[in-house]
Structure formats: structure tokens, C-alpha cells
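Undergrad: take this sequence and fold it.
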Amino acid sequence: MSQRINAFAMGNKAVNALHHLGSQLQHSSLDRSFLELLYFRVSQMNGCAFCLDMHSKELRASGETEQRIFLVSAWRECSFYTDREKAGLLWAETLTSLNGKEVSDEIYSEVTQHFSETEILDLTMAVIAINSYNRINIAFGADVGTYQVAEKAQ
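TA: Presented below is the predicted three-dimensional model:
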């Protein structure tokens, strides 16, 4: 699909607010590399090729292993994700696929064993943000494959 609208270049106030949310999450209580892994997993679930390209590049640039990137969709069966990461991925998958269902007490209990209340709220906002980005990119098309990792200031 060709790009229909470049929603991120239009100066739309709501899209700008989403961008601001994403920027705030980079300075949240959550580890940035974990956030990238979460964004990658949710983008897999939503089929957002632009975000998969973007977050795979960010993950590699931050030193994440290919094994952890390639197998994140099977995180339940892998021993190389921490219990905390698994709880966060469980939360992200659950919120992404709610479909009118409530989050079970069992899932909430699992998440609260690994994350503080502030972290759970940040985790929830991160899931909301990436789901929103995914939907914008899928609805309007995005130039998949063009994302470049920004050079780090030294």
C-alpha cells in the first residue's frame, strides 16, 4: 500500500499529543530496551510492518540479540526472557487483544508481582501508544523500510 496521509507531518494536535506521549514514555519508569521489545511484540500482533521495521532496528541498535527479537512471539516458551519481561509482555498482549473482555485477576496479580503501580500505569500507556501508532500506520500507509535509527549524541 502506498502512503495515503503522512499523519505525523501534518501538525494535527491529536497526533502531536500521541507523539508527546511516546516521548514521555522514553523517560518513564520502564527500561527503554524493554519498551522497544514490548513495542515490537504489539506491532507483531497488529501486523504493523512500519513499526516492526522501526523497532527491530532500534532493538538491534541498542544491543538486543537477534534471538530475543526473533522469538519474542514465543516468549512463554523461552527461558531467556526474565519473569518481569514475561509479565510485561503478558500485560501488553492482554490489553492489545481485550475485545470487550476484562483483564483477569490472575493476569493482574502476575503483573503486580513484577511492576509497581506507577510502572503498571506506564506499561499501560505504552501499550495504548503503540496500538495507536500501529493503527495510524496501517490506516494511512507508511513507507516501510525507510526508518533510520538516530545517531546517539556522544
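Undergrad: when you work out contacts or count neighbours from here on, use the C-alpha atoms and nothing else.
TA: Fine.
Undergrad: for the residue positioned nearest the centre of the chain, which non-adjacent residue is spatially closest?
TA: For the chain, the residue sitting closest to the mean C-alpha position, by CA atoms, centre = their mean, is Tyr39 at 1.6 Å. Residue nearest to Tyr39 in three dimensions, not counting chain neighbours: Ile130, with 6.0 Å by CA to CA, 6 or more residues apart in numbering.
Undergrad: run this one through as well so I can compare:
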Amino acid sequence: MSMEHSRIEYSVFTKMVPSVYAGLLAIGSAVKDSGLEQKLAELIKVRVSQINGCAFCIQYHLNIARQIGVEAVKLDLLAGWKDAGIFSAREQAALAWAECLTALTAQGAPDSVYEALQAQFTEKEVAYLTVAIGAINYWNRLGVGLRFSPPPAITGGHI
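TA: Modelled structure (predicted):
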């Protein structure tokens, strides 16, 4: 998306509403400090952003995922994770939960998905994972609504 299509640029947004930006960064820091695997968190953020069609967040979190060493094949097959056969049971449970919480009106948050999540995560991890999913959904609504221009793609594995 080009600059002329952006409603409010990301850099302008962060300066315009600094307390909102700081609050969102604080949520992200809390999730990062929770002990939840960063690679898993980035997979979730990319997948939710794909569902929501947020180009800014897709590119932003792909850049981070590449930087921290998420396998390229997992990034390539993320949209088809259910059939890919390469995601761990833990990743599958987290991705299923992320999809439920992102498409609430279509399916809600079924007990069966939550039970599969509980089999892979502690209660504290479930709480932080749910916060991470909520936060990226919020960021997606900002990015899509304000049409943040995607950051440049990082292809070498390092930002």
C-alpha cells in the first residue's frame, strides 16, 4: 500500500496518541516477558494478521519471525497450518485458539478448542496467549482502519 493510500501513517499515529501506543507496547512487553515462546507468539501474530488482512502487521511480524529464526517453511505454510503436518501439537492448539478468538462471530470459542489448548499450555500461558491474540487483533484493527503502510520486507533473516 502506498503512502497516499494511508489514512494515518504508523509513525504519525505513534506520536499522535503516545499513551495508547505506550499501552499497547506495555501489553506486548508483558507477553514477551511471560515466558511464552517468542517464535510461537510471532506465528500467532502473523496468522491473526492474515485472517484480518492487515498488511502492515503481516509484514511487521514476518520480519520479526525471520529475525528470531522461525523456520521459513512454517511461515510459508502458516495459512494452511491445519493440513501442513509440520506444526507441533502446541502450535496447532495455539493457532486454533487464535483463529477462534479472531473469528468470534463465526464460531465463538468452543470448549473443544479450549480443552485442546489446556492440554498444551498452563493456565498462565493460556492467559498470556489470549492477551497476545487480543492485542494483535487490536493492532490489526488500527492497521486496517488507518491503512498503515507495510514496513519494508526483511529477507536476510536479520533486521
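Undergrad: TM between them?
TA: Overlay of the two chains. TM-score (TM-score structural alignment, normalised by the length of structure 1): 0.88; 151 aligned residues with a CA RMSD of 2.0 Å.
Undergrad: what strand or helix carries the equivalent of the residue nearest to Tyr39 of structure 1 over in structure 2?
TA: Per TM-score structural alignment, the equivalent position to Ile130 of structure 1 in structure 2 is Ile136. Per DSSP states H and E, Ile136 of structure 2 falls inside helix 123-146.
Undergrad: what packs against that helix?
TA: helix 18-33, helix 38-52, helix 55-67, helix 89-102 (3 or more CA pairs under 8 Å, 6 or more residues apart in numbering; DSSP states H and E).
Undergrad: and those as a markdown table, adding distance to Trp81 of structure 2?
TA: Shown next, in a markdown table, are those (distance: least, CA to CA, whole Å):
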| stretch | distance to Trp81 of structure 2 |
| --- | --- |
| helix 18-33 | 23 |
| helix 38-52 | 9 |
| helix 55-67 | 16 |
| helix 89-102 | 8 |
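Undergrad: so how far is stretch 133-147 of structure 2 from its chain's centroid?
TA: 10 Å (CA atoms, centre = their mean, to the nearest Å).
Undergrad: wait, Ser149 of structure 2 touches Ser11, no?
TA: No - applying CA atoms under 8 Å, one finds Ser149 of structure 2 not in contact with Ser11, separated by 9.9 Å.
Undergrad: these two: which has the busier surroundings?
TA: Neighbour totals were compared for Ser149 of structure 2 and Ser11, and Ser149 leads with 24 against 10 (other CA atoms under 10 Å).
Undergrad: which residue in structure 1 lines up with the more buried one?
TA: So Ser149 of structure 2 corresponds to Asp143, using TM-score structural alignment.
Undergrad: OK, contacts around its match?
TA: Ser2, Gln3, Phe50 (CA atoms under 8 Å, 6 or more residues apart in numbering).
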